[in-house]
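Asks: Here is a sequence together with a model predicted from it:
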Amino acid sequence: MEPDGAGDGWVRPAGKRRRRRRKKGAREGSPELGSVELQRRRLQEARSELQSSEFWDSSLGTILNSLRKHLLAGRTDPEPTVEKALGALENLCLTAPAETVLEPTTQPPQKPNGGVGGLECVCYGVGNFSSCVKARYQLAFLLLLLQHLEIPENRCFVFDPVFATLEIEVLRDLGLTVLLENEEGKRPVRDPTVFYMIHCGKALYNNLLWSNWSAEALSKTAIIGNSFKGIEERVLTKIFQQDYCYIAKVLTATHEDAFPSHRQYLDVFNDTSVHCFPLHKLRDLPREVWEFHEEPVYRDEDQVEIVRKKQ
């Protein structure tokens, strides 16, 4: 996501007025505009606002219902991590927990297998939350979701090539694991994993599906991001089937639940859905669907909508 603010650099104006005047009542050592403390306070404000909204309650209900309903769909003998995740989700209430303050986290509490629910989380493309209000609300939503799903912060892996040094520092201060390598979305899952990918490029979703192209792997994958149905409607059929073939192939085996529409957050979470892949639907796909497993190649590099990793 592109930030709403100015460019990367800031040039100090020439002349005598080089020292900023301290605000009335400010103390030495008080946070400057770009400080970690100030960014945490802004995130806390966004988090509190979201948590008290009808949008959060409805969205959380959509996510929990999707995960509970499809995590074990079609399984006769679930593996331990999947069974554990479903059991924990069954015990979660649909009301948000009591609000907590974003205190610095140097060593997050350890929970086996990625938390009470055995879930992991991967977040791609949240954007420059220090300067972009939309990105800040998206990150605040993620923090609320981690709390409610009881996923330890260090089991949430975050990456965006546009992160500034300050933003990486803030994320680490929150206890999140910042990925240093651009995976281009090609991350295989082992345990049940929620991918949080709001407004990411089509190629990123396609790459993620390719890297988990089996019924077992996809059935442990949930994607919160741009509507797959919406992508199909907006992209020409030929391009959709050639350039984004993994989205096209799995579409009939995808259960998609749209986020509720809320005027206040319409431009922040528009076109967002929860995507789950029930095992029985995946197993019903023709064999030739799974036999084709070539790594995606995008012909028009200028339209890929993702930042490629440096060679």
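Replies: It's in.
Asks: rest of the way, CA atoms for contacts and neighbours
Replies: Will do.
Asks: which residues sit against the strand or helix carrying Cys123?
Replies: For Cys123, the element it lies in under DSSP states H and E is strand 120-124. Identification of contacts with strand 120-124 by Cα atoms under 8 Å, 6 or more residues apart in numbering yields 114, 146, 151, 155-160, 185, 191-198, 200.
Asks: count of residues packed around Pro286?
Replies: By other Cα atoms under 10 Å, 10 other residues sit near Pro286.
Asks: what's near enough to touch Arg187?
Replies: Arg187 touches Leu208, Ser211, Asn212, counting by Cα under 8 Å, 6+ apart.
Asks: what's the answer for Phe195, then?
Replies: Phe195 sits next to Cys121, Val122, Cys123, Tyr124, Thr221, Ala222, Ile223, Ile224 when contact means Cα under 8 Å, 6+ apart.
Asks: For the contacts of Arg187, pick the one with the most neighbours.
Replies: Leu208 leads those on contacts (other Cα under 10 Å) with 23 neighbours.
Asks: pretty sure that one is touching Thr193, no?
Replies: No. Using Cα atoms under 8 Å, Leu208 is not in contact with Thr193; the gap is 11.8 Å.
Asks: Below is structure B, check it against A:
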Amino acid sequence: MAAAAGGWNLAGGQRRQRRRGRAGEEAEGGAVLRRLQEARDDLLSSGFWAASAGAVRTPLAGCAEPPAQCVCYGLGRFSGCPAARHQLAFLLLLLEELRVPPEHCALFDPAFTAQEAAALEHLGLRLLPENEEGKHGIEGSATLFYMVHCGKALYNNLLWRNWSAEALSKMVIIGNSFRGIEERLLSRVLERDYSYIAKVLKGTEEVALPAHPRYLDTFNDTSVHWFPLQKLKGLSPEVWNFVEEPTYQDCEDLEIIRKEDRAEQHSLAATAS
């Protein structure tokens, strides 16, 4: 058999070691994909997906255009975490339901391992090249944002980046309940630290995903949010005038990994080595 791309030019021992390493990586990747398929089957057999699909269809019925692309933040370590694996399986079912091609779905989580990144690419999904901190502009395209159990700052940053009635009306967000955020935070804290969430509440429609005993920790407090254009246009003009980028200087519990945090971690690791 012919050598492939010069890969057979290694010495015998090195060649066997490399092949064993590749075989091990492929076996691990295959195991991750098999567990993901099991999670998908579980969602379908439990009835949770069928019930949840109805909640997702509700906003789409009133949308001028269905989502053409998807962005996913904060999925987590799905190779070892069953909850994250079920969330990924749910996302893949969503893409099928909405007929969004996998290559039109981009993901980012600083926790992804190389193995997990390879599994996502095997599924046809794209990885965002850098930490956007949630500041992803839709650039005129109807977009689904899948952000289950993400920090409040990510939602706030996303709203800020797309702060216009026209842009918000083209967005659907599946993530932590905005009503729940409002109920749990003091109003002064919500308005000070997460002002864009506070301002958009009256322009938001929200439907909770159904509760299911098997997924209480996986999808708890998760809702589908959308922003009807007429409701947004009904907000006072002052709501749209303030467009300052959030800084979170006074926020005591910031649930977000910032770009500089990640860069500092890499710098410290390099220094230690």
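Replies: Perfect, I can see it now. A quick note: this is a predicted structure, and the numbers were derived from the prediction, not measured.
Asks: Kindly provide the TM-score of these chains.
Replies: Scored by TM-score structural alignment, normalised by the length of structure 2, the superposition of the two chains gives a TM-score of 0.84; 241 aligned residues with a Cα RMSD of 1.9 Å.
Asks: how about the nearest residue to the equivalent of Glu183 of structure 1 over in structure 2, chain neighbours excluded?
Replies: Correspondence of Glu183 of structure 1 to structure 2, assessed by TM-score structural alignment: Glu132. With sequence-adjacent residues excluded and distances taken as Cα to Cα, 6 or more residues apart in numbering, Glu132 of structure 2 is closest to Lys259, at 7.7 Å.
Asks: What separation do you get for the one you found and Leu94 of structure 2?
Replies: Plainly put, Lys259 of structure 2 is 29 Å away from Leu94 of structure 2 if you go by Cα to Cα, to the nearest Å.
Asks: before we move on, back to that, among the contacts of strand 120-124 of structure 1, name the ones in helices.
Replies: Residues of these located in helices (DSSP state H): Leu146.
Asks: Generate a PyMOL selection restricted to the buried subset of the contacts of strand 120-124 of structure 1.
Replies: Burial among the contacts of strand 120-124 of structure 1 is assessed by 16 or more other Cα atoms under 10 Å; the matching PyMOL selection reads:
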select buried, resi 114+146+151+155+156+157+158+159+160+185+191+192+193+194+195+196+197+198+200
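Asks: SS state for the aligned residue in structure 1 for the residue nearest to Glu132 of structure 2?
Replies: In structure 1, Lys259 of structure 2 lines up with Lys309, judged by TM-score structural alignment. Three-state assignment for Lys309 of structure 1 (DSSP: H, G, I helix; E, B strand; the rest coil): coil.
Asks: what's near enough to touch Lys309 of structure 1?
Replies: By Cα under 8 Å, 6+ apart, the residues touching Lys309 of structure 1 are Glu181, Asn182, Glu183, Glu184.
Asks: cutoff 10 Å now
Replies: Under the criterion of Cα atoms under 10 Å, 6 or more residues apart in numbering, the contact list for Lys309 of structure 1 reads Pro161, Glu181, Asn182, Glu183, Glu184.
Asks: Lys310 is in contact with the second one, correct?
Replies: Yes. With contact defined as Cα atoms under 10 Å, Glu181 of structure 1 reaches Lys310; the gap is 9.4 Å.
Asks: Between those two, tell me which one has more neighbours.
Replies: Between Glu181 of structure 1 and Lys310, Glu181 has the larger neighbour count (other Cα under 10 Å), namely 11 against 6.
Asks: Common neighbours of Leu208 and Thr193 of structure 1, please.
Replies: By the contact definition Cα under 10 Å, 6+ apart, Leu208 of structure 1 and Thr193 are jointly contacted by Leu218, Thr221, Ile223.
Asks: if I line the two up, what does the first one land on in structure 2?
Replies: Same thing as Leu218 of structure 1. If you follow Leu218 of structure 1 across to structure 2 using TM-score structural alignment, you land on Leu168.
Asks: in a helix, that's where His266 of structure 2 is, yeah?
Replies: Yes. Membership of His266 of structure 2 in a helix is supported by three-state DSSP.
Asks: Helices of the stretch 151-300 of structure 1, residue ranges please.
Replies: With DSSP state H, counting those that start in this stretch applied, the stretch 151-300 of structure 1 shows helices at 165-173, 202-211, 215-218, 228-234, 237-243, 245-250, 266-269, 279-283, 287-291, listed in chain order.
Asks: before we move on, what about the stretch 1-150 of structure 1?
Replies: Using DSSP H, counting those that start in this stretch, helices in the stretch 1-150 of structure 1 cover 36-51, 54-70, 80-91, 133-149.
Asks: shouldn't Asp173 of structure 1 be in contact with Ser35?
Replies: No. Applying Cα under 10 Å, one finds Asp173 of structure 1 not in contact with Ser35, separated by 11.8 Å.
Asks: Find residues that contact each of these two.
Replies: Taking Cα under 10 Å, 6+ apart as the criterion, Asp173 of structure 1 and Ser35 both touch Glu167.
Asks: Straight-line length of stretch 200-211 of structure 2, end to end?
Replies: Terminal residues of stretch 200-211 of structure 2 are spaced 25 Å apart (Cα to Cα).
Asks: against structure 1, where does stretch 98-109 of structure 2 fall?
Replies: With TM-score structural alignment applied, stretch 98-109 of structure 2 matches the range 149-160 in structure 1.
Asks: One more: stretch 143-153 of structure 2?
Replies: Aligning stretch 143-153 of structure 2 against structure 1 (TM-score structural alignment) gives residues 193-203.
Asks: related to what we said a few turns ago, tell me which of the helices of the stretch 1-150 of structure 1 is the most buried.
Replies: Mean neighbour count (mean count of other Cα atoms under 10 Å) peaks for helix 133-149 among the helices of the stretch 1-150 of structure 1, with a mean of 21.
Asks: what's the mean deviation for that helix versus structure 2?
Replies: Here the mean offset of helix 133-149 of structure 1 against structure 2 after fitting is 0.7 Å, by mean Cα distance after the TM-score superposition for structure 1.
Asks: Which elements pack onto that helix?
Replies: helix 36-51, helix 54-70, helix 80-91, strand 120-124, strand 156-159, strand 193-197, helix 266-269 (3 or more Cα pairs under 10 Å, 6 or more residues apart in numbering; DSSP states H and E).
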